[in-house]
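what follows is a protein structure lacking sequence information:
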């Protein structure tokens, strides 16, 4: 674990932003792993973890679900206090330590991790998936429902399932203009012209290229909009939250 990069919610905003720049410099946005990338999502492939959270008052219910193909290998969770409010661009300082607490409950070691949140598609190229990916030094991917920053190279309206549109750095991103920082990925689409599914905004977190991040998202979608690991993590967090509610 890269403990020097563990999020400190007590830091000043300037200190947080400075650390994010250091994290982006430490991150690797190219493929750097030993397993077969084409096997991701298969029953003989690597262990893929999904991470998501639910919230209850001032607490986070952080869930990690480890899968291999269609099988769930392990579920883990942690319930942690939230120290600071949500601040756009600084999500990892609010939610990062609760997520790390959930990882500490795992007995297995995932080969790669899909996060519900951004990776390189971030003002300082260090969203939640990049920040925690670097702390854990694990190949990681950010899968976000909304575009935080960056510019699509073409329209993302009406994409067919399986299509992708590149997202490049613009003036809001701390990277040279035109740098490919991710993709809009259409994992699912309705056949009816009266209904449509919006794309996901997928970006490399750490030790993964933008192209591979998009490939893994499509490989694990399993007929749903969300990749199966994060969809299962979302459901597990909701189940744990209900037990706390009661």
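Nice, thanks for sending it over. Source: prediction; values computed, not measured.

only C-alpha atoms from now on, for both contacts and neighbour counts.
Will do.

biggest helix in this structure, by residue count?
For the chain, the helix with the greatest residue count under DSSP state H is helix 228-245.

which strands and helices sit next to it?
When contacts are defined as 3 or more Cα pairs under 8 Å, 6 or more residues apart in numbering; DSSP states H and E, helix 228-245 sits against strand 48-56, strand 59-68, strand 112-116.

packing partners for the second one?
Applying 3+ Cα pairs under 8 Å, 6+ apart, we find strand 59-68 packed against strand 48-56, strand 71-81, helix 91-103, helix 228-245.

ok, structure two:
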């Protein structure tokens, strides 16, 4: 799969000011509304679109990036890359740490997914350009960010007692480069239990997907676990590759 916008390949050697300027340019290029030709309600079904999950694992000074493509619960293709870690973890600049290796993995992929789920934020980001937005624009593919914690923004209601399948809108506040009150994503409760409570995921549009559809897709792709199946299987595959490198 080719990178559609190579000018947005992350430059880990850039200054922080240059990185933030690039993110603003990416946010301006992103489309936070539905622009695709498949039925998102069928995501995760055998007759549905090709959905890819992306995740990474770290080993010493190397990063393992993987892409797992599914149609329903069938794995169609897996791809990976192993790269030197070129940039430290900095909140808000995750794509400059992980984005280059992720694009390397996509370039090893023969299949072109209809939709990609990333382990990280999309529009729920200080400059509306999280990992899913950066990669979605670079690849020009419908993209959704699925994060385990809230980077910024404000849920409009409490999120600690949500029932399974519930969602709460996350609005922009003073920490987000968007008008206050803009819905930039959702807290989505993909799984819940009576015996113990688990936290929601924070789902946001990356590119060519609306906030509402991003939440719909996270629920449509859920299996028996908290993470949607594409990102859960990507996490599993990344750990598998990491173990093989360690051995």
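The structure has been received and is ready for your questions. Because the structure is a prediction, the values reported are computed rather than measured.

so for residue 210 of the first structure, which of the helices and strands packed on strand 59-68 of the first structure sits nearest?
Among these, the nearest to residue 210 of the first structure by Cα to Cα is strand 48-56 (17.2 Å).

what range in the second structure does the closest one sit on?
Across the second structure, the stretch matching strand 48-56 of the first structure (TM-score structural alignment) is residues 51-59.

what comes up buried for the matching stretch?
By neighbour count on 16 or more other Cα atoms under 10 Å, the buried set for stretch 51-59 of the second structure is 51, 52, 53, 54, 55, 56, 57, 58.

still on that earlier bit, need the helices and strands packed on helix 228-245 of the first structure in a markdown table with distance to residue 31 of the first structure, can you?
Converted to a markdown table, these look like this (distance: least, Cα to Cα, whole Å):
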| stretch | distance to residue 31 of the first structure |
| --- | --- |
| strand 48-56 | 16 |
| strand 59-68 | 20 |
| strand 112-116 | 12 |
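
and those: which comes nearest residue 101 of the first structure?
strand 59-68 (8.0 Å).

report the buried residues of the closest one.
Counting neighbours by 16+ other Cα under 10 Å, one finds that the buried residues in strand 59-68 of the first structure are 60, 61, 62, 63, 64, 65, 66, 67, 68.

which two of the residues you listed have the greatest separation?
The widest separation within the buried residues of strand 59-68 of the first structure (Cα to Cα) is 26.0 Å, between 60 and 68.

so who does the aligned partner of residue 36 of the first structure in the second structure touch?
Alignment note (TM-score structural alignment): residue 36 of the first structure maps to residue 39 of the second structure. For residue 39 of the second structure, the contact set (Cα atoms under 8 Å, 6 or more residues apart in numbering) comprises 48, 49.

what does residue 77 of the first structure give?
Residue 77 of the first structure makes contact with 61, 62, 63, 64, 101, 102, 103, 105, 237, according to Cα under 8 Å, 6+ apart.

which residue of the first structure sits opposite residue 9 of the second structure in the alignment?
Using TM-score structural alignment, residue 9 of the second structure sits opposite residue 6 in the first structure.

number of residues surrounding the closest residue to its match other than its chain neighbours?
In this structure, residue 6 of the first structure finds its nearest non-sequential neighbour in residue 135, 6.2 Å apart by Cα to Cα, 6 or more residues apart in numbering. Each residue near residue 135 of the first structure was counted by other Cα atoms under 10 Å, and the total is 22.

state the helix or strand in which residue 135 of the first structure lies.
Assigned by DSSP states H and E, residue 135 of the first structure belongs to helix 128-136.

Three-state assignment for residue 184 of the second structure, please.
Look at residue 184 of the second structure: counting by DSSP: H, G, I helix; E, B strand; the rest coil, its state is strand.
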